[in-house]
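Asker: After the sequence you'll find the predicted model.
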Amino acid sequence: MKQYFALLSVIFLSSFSCAQPHPTKILAEDPEVVNFTSEVVIPGLNIPWGMAFLPDGSMLVTEKTGEFYHVINGEKHVIEGMPEIYVRGQGGLMDVKLHPKYEENGWIYLTYASPLGEGDGGNTAIMRAKLNGNTLIEKKVLYKASPNSTKGQHFGSRIEFDNDGYLYFSIGERGNRDVNPQDITRDCGKIYRLYDDGRIPEDNPFINVPNAKKAIYSYGHRNPQGLIKHPVTGKIWEHEHGPQGGDEINIIEKGKNYGWPVISYGINYDGTSFTDITEKEGMEQPFFYWTPSIAPSGMTFVTSNLYPDWMGNLLVGSLKFNYIERLVIENNQVVKREKLLEGIGRVRNVIQGPDGYIYAGIEGKGIIKIIPQK
């Protein structure tokens, strides 16, 4: 096992140089024959947003419409005791994540659109709770973005922990691009960092800035629906929806400004331009961007030896084009793209399970499992 992880580290680290990453645009895919099949393991789901495996192999699954399921041997059990959820447009029940020490403390984390707080409508919240049978107990809202809005756009949201146990989560700019993402005194269009119990770390980047939202870790984001820890470097990787073009992958750094909407590789949906610059001092360049947009949702690094040809690759779901994209990274750049399961349906999430298999949430279909063929 030690030899396996040592080899894995070499594979990942050889993909990255010490140089500052530059944006990469690849318009032409490079397909290759991949020998695998897929099967639906949890059918009958509409928009399966979040997935998390419990230690016994059962799965927690969130539906955007507000249902939270504990799936045991393929059978869905409704989890009771849910908070009030504001379901509108892109908002609803979103991600689920287990605490890294779940077997010791039992904490489960959920992001969802909440109607609580200031104003009509809703905004993204993160809560932690425990399961007693199939009922949520010891519920606590750790953070709630404000103010509420009746707009249906850009709630985010994903959850991740880093190697030091800090809790990260994303909140989209809620369709208010010209105000929220560049203003650190306002919520939305941000990546946030907390302790696992909701306290704000003393070394958060804006802790001493007057009127700033102290939980902010990075800003200048549009609609982040991917958040993952790199399995070797431990850095937090994020992807977000651009407008017409300009979906981005970013490596999140403390206090950095990722530019939305001042700089972008995209244009308005009607074809007009909202900015004429793609670079500006003090704003980060994306690690990678897509043109045209694929509408990314969910992502995972492949570390399983069940997929030796994909080792170290990044898998990203495409809502727009109905496939999973495999990104091959060498020398700190994406060097190849491949479409997996083209036509499978709108891919809402993709994760690697503790059993080493890749699982994807497909809208209108359910959870599928990707099975390599020997």
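Answerer: Noted; the coordinates are in hand. Since the model is a prediction, treat every value here as computed from it, not as a measurement. Numbers count the residues shown, from 1 in each chain.
Asker: all contacts plus neighbour counts: C-alpha atoms, from now on.
Answerer: OK.
Asker: Which parts of the chain are helices?
Answerer: Counting by DSSP state H, the chain has helices at residues 2-13, 102-105.
Asker: Columns mean neighbour count on top of the ones you listed, output as TSV?
Answerer: Output for the helices of the chain, formatted as TSV (neighbours: other C-alpha atoms under 10 Å):
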stretch	mean neighbour count
helix 2-13	13
helix 102-105	11
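Asker: possible to save these as a markdown table with distance to residue 235?
Answerer: What follows is the helices of the chain, written out as a markdown table (distance: least, C-alpha to C-alpha, whole Å):
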| stretch | distance to residue 235 |
| --- | --- |
| helix 2-13 | 12 |
| helix 102-105 | 21 |
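Asker: right, and these - which one's nearest residue 182?
Answerer: Of all those, helix 2-13 sits nearest to residue 182, with 32.7 Å by C-alpha to C-alpha.
Asker: For residue 292, find the nearest of the helices of the chain.
Answerer: Comparing the helices of the chain by C-alpha to C-alpha, helix 2-13 comes nearest, at 27.5 Å.
Asker: Second structure follows, compare the two:
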Amino acid sequence: MRPGQWTRTKLSQIGAALALPLAAASFLSVALPAAAQQVREFQTQTGTLLVETLAGGLQHPWAVEVMPDGALIITERPGRLRILRDGKLSAAVKGVPDVAEHGQGGLLDIALDPQFSANRALYLTLSARGDGGYGTVLVRATLSADQRSLTDVQEIFRMSRFTRAGQHFGSRIAIDRDGSLFFGIGDRGDGERAQDPRDHAGAILHINADGSIPASNPYRVGTEGRPEIWSKGHRNPQGITFDPADGKLLTVEHGARGGDEVNNPQPGKNYGWPLITYGKDYSGAEIGEGTAKDGLEQPLYYWDPSIAPGALAVYRGSMFPEWNGNLLVAALKYQLLARLERDDTGAITSEERLFDGEFGRIRDVVVAPDGALLMVTDEQNGAVLRVSKAPTQ
């Protein structure tokens, strides 16, 4: 099937480690607090879903993760890190590095180190000020035992060129089985940067946990391109995950007026932006040279018009066995969750759109240890939502 046209597990290694009965029980005690605000019911192609509000009052939440004790840790774009436990939000965690909330930038993604239970290490992406303006950085830090502060904060990556632009900072994190980090940075509003191998913009990046360069990187010597670069030609990748079943890296990125893409980035490959795209400029003008060109990769799937994808997860859980292997894509503009079915070869065969316009801009989606979904809504009064299967009668 050619990529779909209409006229994303972020928890890859962590999720498997947390999927123990004890951890799942602990999660449920947090996910179903007595003070849960609201439960709504939705009919779908595969049955009835329940959506409950676990917390509100968050200012543009961007990412959520499940900690080993079952509490949720959440980023807010203005620069706050919060913890949700027993239905209550903590005060802002102290020690978060300075964040430049500029345009689409701010405190962005969070990922827990695979050994978080022992070392309490985590990773954050954020926009920072620097020479020339603003850019994306990635930091490693340690969450204190009382979960009130970050310590040992170290910047392990800083993008190559900062500008005054306020868009396309990326940037989600996926942790590979070897503990190395994959993350994306957008073109920063300048499409030509996505085609420059000596520029971090418009790329999927790959570094080790200490910021060093993995041996598998295509430009690791640094003579033909930046050594951190894995792939180029990406407009604004904001979803990235590994399929826990086969370790395949998957991303989802924003197009312009159309041309949002799901990709499987390969080392040294070029995914086309802005030379080829399935979308048009916001003005309606054509972009680049069409939809295909020799030497440039095709997406696995695309949307036209754009749904503005915010995050990507692969469903590998027990609550919805009928979704096994499906891709789940959070959408901002269309305010929905897209469920993409795949066949045995991994090709995307169909799409179901869930919660269309019901909760606002859905920024993140992750698969929890018990198989439920967690979502956050990118609003001034943002929320954490839990999606579960309705009990059968």
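Answerer: Yep, it's here. Remember, it's a predicted structure, so these values are computed and weren't measured experimentally.
Asker: on that earlier part again, so for residue 31 of structure 1, which of the helices of structure 1 sits nearest?
Answerer: Checking the helices of structure 1 against residue 31 of structure 1 by C-alpha to C-alpha gives helix 2-13 as the closest, at 21.6 Å.
Asker: Could you list every helix and strand in contact with the closest one?
Answerer: Contacting helix 2-13 of structure 1 under the criterion 3 or more C-alpha pairs under 8 Å, 6 or more residues apart in numbering; DSSP states H and E is no other helix or strand.
Asker: and that helix, how far from the chain's centre?
Answerer: A distance of 25 Å separates the centroid of the chain from that of helix 2-13 of structure 1, by C-alpha atoms, centre = their mean, to the nearest Å.
Asker: Need the residues that contact it.
Answerer: Outside helix 2-13 of structure 1, the residues within contact range by C-alpha atoms under 8 Å, 6 or more residues apart in numbering are 232-233, 303, 311-312.
Asker: Derive a ChimeraX selection command for the buried subset of those.
Answerer: Buried residues within the contacts of helix 2-13 of structure 1, by 16 or more other C-alpha atoms under 10 Å, are selected in ChimeraX with:
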select :303,311,312
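Asker: Nearest to residue 167 of structure 1 among the contacts of helix 2-13 of structure 1?
Answerer: The closest of those, once distances to residue 167 of structure 1 are taken by C-alpha to C-alpha, is residue 233, at 16.8 Å.
Asker: My understanding was that residue 87 of structure 2 contacts residue 27; is that so?
Answerer: No: counting by C-alpha atoms under 8 Å, residue 87 of structure 2 stays clear of residue 27, with 11.6 Å between them.
Asker: What is the corresponding segment of structure 1 for the longest helix seen in structure 2?
Answerer: Counting by DSSP H, the longest helix found in structure 2 is helix 21-31. Aligned using TM-score structural alignment, helix 21-31 of structure 2 spans no residues in structure 1.
Asker: Ok, stretch 165-185 of structure 2 next?
Answerer: Counting by TM-score structural alignment, stretch 165-185 of structure 2 corresponds to 151-171 in structure 1.
Asker: chain center to that stretch, what's the gap?
Answerer: Remark: stretch 151-171 of structure 1 is offset 7 Å from the chain centroid, using C-alpha atoms, centre = their mean.
Asker: Please apply the same query to stretch 228-242 of structure 2.
Answerer: 11 Å.
Asker: And stretch 237-249 of structure 2, by the same measure?
Answerer: Distance of stretch 237-249 of structure 2 from the chain centroid (C-alpha atoms, centre = their mean) equals 10 Å.
Asker: ditto for stretch 361-377 of structure 2
Answerer: The mean C-alpha position of stretch 361-377 of structure 2 is separated from the chain mean by 11 Å, C-alpha atoms, centre = their mean.
Asker: likewise stretch 253-263 of structure 2?
Answerer: Taking the mean of its C-alpha atoms, stretch 253-263 of structure 2 sits 14 Å from the chain's own mean (C-alpha atoms, centre = their mean).
Asker: okay, that stretch sits on what stretch of structure 1?
Answerer: Counting by TM-score structural alignment, stretch 253-263 of structure 2 falls onto residues 240-250 of structure 1.
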